[in-house]
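>>> The sequence isn't on hand, but the structure is:
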């Protein structure tokens, strides 16, 4: 039987490198603890050193965001080194003992016995073993590494529940309380704040459609019911507006468009992308609010050409389109409110990366049983059919 090759993401590799660089563990210790191959770990260390030296490392060149992260890590590492010097000045004897214990561990890898190494270095075996017992055990080290890697991979957005499912997906047994403990010890906390600004105007004289969807958000098949809306993104250059189309079956973003204004053309561009990607059959229900853009003659004509049934929320009722509202909240919590965009182009790139690189293929969705939208569509779970009455 062929053994399946293990796959590790960049966040996990970085966490393993930090165990060697920052925590003083040897490569052999890390490999035994994390059940990794020594060749792979040394390759990750070499890549890390190459990137710090200014090279692109093994693989793709660093992005501007990765370069900023590397710069911050270098500054943090310098601060830790400066702090270490001060600690050595005040507790030299303790530091010497700790260094000696690490040397003993390294010498064990060279087939030197503990008693011989301790005798030569002038430390007691009892002190060495007491120091080793104080370190976390292998299972806890593995759990901590995977939790920190999953948190970093989520863009520092996952709470304890999603982190638990993300770590379990890596084959690590862990409970939510243990995840919380690791988060507290490592200072990991997802913070966000709510903001709201109206983006559509429902005070108009154009005809509005009935609420065909009627909050039937649990849809049994793809391309049966979509939702759409517009939100705003703050940049130093001014507002950038984002229109999105979401498939209710998998909560996958199937179309989006951005512009510095929000005319009808913005929502039509997002819908055109969704139609090109998904090619839905006639009879698709597309729900939105009562904004003037969605009630416009141009938009309604586009729906009619493709045989799409228009559905609109009741006046002033945001709960009628809650899946779309929730996506926008997630986007802002997990990405937009953690950034300060210098201009529209930077915001476009970052939001597109969030949708294409994180939300659709990676982000765990509680409604889908903690799998990503792409994974849910690849291996759909059985769902009870729910009819969408076409109240035209």
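All right, it came through fine. Predicted model, so just to flag it, every value in this text is computed and none were measured.
>>> CA atoms for contacts and neighbours, from now on please.
OK.
>>> Flag every buried residue along the helix or strand hosting residue 352.
Using DSSP states H and E, residue 352 sits within helix 344-353. Using 16 or more other Cα atoms under 10 Å as the test for burial, helix 344-353 gives 344, 347-348, 350-351.
>>> Then stretch 239-250?
240-250.
>>> With secondary structure and distance to residue 154 as new columns, can these be given to me in JSON lines?
Shown next, in JSON lines, are the buried residues of stretch 239-250 (DSSP: H, G, I helix; E, B strand; the rest coil; distance: Cα to Cα, whole Å):
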{"residue": "240", "secondary structure": "strand", "distance to residue 154": "24"}
{"residue": "241", "secondary structure": "strand", "distance to residue 154": "24"}
{"residue": "242", "secondary structure": "strand", "distance to residue 154": "22"}
{"residue": "243", "secondary structure": "strand", "distance to residue 154": "23"}
{"residue": "244", "secondary structure": "strand", "distance to residue 154": "21"}
{"residue": "245", "secondary structure": "strand", "distance to residue 154": "23"}
{"residue": "246", "secondary structure": "strand", "distance to residue 154": "21"}
{"residue": "247", "secondary structure": "strand", "distance to residue 154": "22"}
{"residue": "248", "secondary structure": "coil", "distance to residue 154": "22"}
{"residue": "249", "secondary structure": "coil", "distance to residue 154": "23"}
{"residue": "250", "secondary structure": "coil", "distance to residue 154": "19"}
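>>> For those, work out which two are farthest apart.
240 and 249 (28.1 Å; Cα to Cα).
>>> So in this protein, which helix runs the longest?
Longest helix of the chain, by residue count under DSSP state H: helix 64-90.
>>> and the angle for that one with helix 344-353?
Relative orientation of helix 64-90 and helix 344-353, computed by axes from the mean of the first three to the mean of the last three Cα atoms, to 10 degrees: 90 degrees.
>>> this is the other structure I want to compare:
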């Protein structure tokens, strides 16, 4: 437990301060005090104050009695006598100075305490209109506070992925109309923090010697559901080499994830496992020029499925936008916020499985007229 310093200890510290400087005096203070004090400026300030007191008022200033720091209670009993001794000119000068001070402060509450003055006189003194003096500050009422619980339920269901625009659409379905910009201000006021996307990219090997035509030509919304885009993305994890690899296939028309696989290795087998899970045939398989997509095994499997191979131009990620967009949603909305680099493959698999199920069946999209991919697929 820390102790108060004696007069002798303080005099020792003051002498050190005068001869050796404030740094050495601070060290001596810490040794005597025997307590960890974080703020160095506090100690230095205290030493300088004590030195000033000793130099100007002597050693007795260090021996303060208990409670000596308290302010004395003000005695106003002599005020009537002072007023009676003032001349009329002195009173007029004091009153004039007081009125000016009130106008500078504009403190309506202070002058309101003077009961002998009527409202008109109080308003004149502080140079304010009489009707303004009556005004009371209005308590701001928030029109949409009643939506807070509903919004919180939507956010929890989406694990705080949905932003103001999608929440606004879901509220409208529940007959609760609010503009998404207005909702954005309310989300901030309620303290709801939405997950934001953080872009991360990693270069991968491209087989530029293999040439396949781009049959899709950025047709992101075909009239029939016959285009499936696929790609592989890395997922940071607790594994040698630091990454797992996610292969996924998405429908251009419905934006539904048709199949996906997670593996420790980014090879042709990962792509083959993904294609085998697609419950469709006779479609265009669109990918980039990744070396695994141009392998003989994958090309042969695509032919067996009665499908056509289409590849985007090298260095044009927009040619494969649909699957790239899905990966950006998966990482930006979810995986980047749960620290996957400390998870094993089973834990990451469960998280991805939840997200893809939610993405297909619950996540509404503007391109689908605010429907889910599953609903859009059922309409076709």
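Received the coordinates, thanks. Because the structure is a prediction, the values reported are computed rather than measured.
>>> picking that back up, so how far does the helix holding residue 352 of structure 1 sit from its counterpart in structure 2?
Its aligned residues in structure 2 lie a mean 0.8 Å from helix 344-353 of structure 1 after superposition (mean Cα distance after the TM-score superposition for structure 1).
>>> who does the following helix or strand past that helix touch, helix- and strand-wise?
Downstream of helix 344-353 of structure 1, the next assigned helix or strand under DSSP H and E is helix 373-378. Applying 3 or more Cα pairs under 8 Å, 6 or more residues apart in numbering; DSSP states H and E, we find helix 373-378 of structure 1 packed against no helix or strand.
>>> Mean deviation, helix 373-378 of structure 1 versus structure 2?
Counting by mean Cα distance after the TM-score superposition for structure 1, helix 373-378 of structure 1 comes out at 1.4 Å.
>>> show me what contacts residue 226 of structure 2?
251-253, 282-284 (Cα atoms under 8 Å, 6 or more residues apart in numbering).
>>> How about residue 15 of structure 1?
Neighbour list for residue 15 of structure 1: 145, 148-149 [criterion: Cα under 8 Å, 6+ apart].
>>> Where does whichever strand or helix holds it end up in structure 2?
Here residue 15 of structure 1, judged by DSSP H and E, is contained in helix 10-21. Using TM-score structural alignment, helix 10-21 of structure 1 corresponds to no residues of structure 2.
>>> how far is that helix from where the chain is centred?
Mean-position distance between helix 10-21 of structure 1 and its chain equals 17 Å (Cα atoms, centre = their mean, to the nearest Å).
>>> repeat for stretch 361-371 of structure 2
Using Cα atoms, centre = their mean, the distance from the centre of stretch 361-371 of structure 2 to the centre of the chain it belongs to is 25 Å.
>>> Repeat that for stretch 219-227 of structure 2.
38 Å.
>>> cool, and stretch 304-318 of structure 2?
Averaged C-alpha coordinates place stretch 304-318 of structure 2 at 39 Å from its chain's average position (Cα atoms, centre = their mean).
>>> now swap in stretch 120-137 of structure 1 and tell me
39 Å.
>>> And residue 262 of structure 2, what's its match in structure 1?
Checking TM-score structural alignment: residue 262 of structure 2 goes with residue 258.
>>> Can I take it that its match is in a strand?
Yes: the assignment for residue 258 of structure 1 (DSSP: H, G, I helix; E, B strand; the rest coil) places it in a strand.
>>> so residue 101 of structure 2 sits in a strand?
No: looking at residue 101 of structure 2 with three-state DSSP, it is helix, so not inside a strand.
>>> hang on, the earlier thing: and which of the buried residues of stretch 239-250 of structure 1 is nearest to residue 67 of structure 1?
Once Cα to Cα is applied, the member of those that ends up nearest residue 67 of structure 1 is residue 240, at 25.5 Å.
>>> could you pull out the helices for the stretch 1-150 of structure 1?
Assigned by DSSP state H, counting those that start in this stretch, the stretch 1-150 of structure 1 shows helices spanning 10-21, 27-34, 38-52, 64-90, 92-108, 114-121, 125-134, 138-153.
>>> Could I get the full set of helices for the stretch 201-350 of structure 2?
With DSSP H, counting those that start in this stretch, the ranges of helices along the stretch 201-350 of structure 2 come out as 268-276, 296-304, 321-333, 345-361.
>>> Of these, give the one that comes closest to residue 13 of structure 2.
Between the helices of the stretch 201-350 of structure 2, helix 321-333 lies closest to residue 13 of structure 2; by Cα to Cα that is 58.3 Å.
>>> for that closest one, packing partners?
Judged by 3+ Cα pairs under 8 Å, 6+ apart, helix 321-333 of structure 2 is in contact with strand 227-236, strand 243-251.
>>> I'm done for today, thanks for sticking with me.
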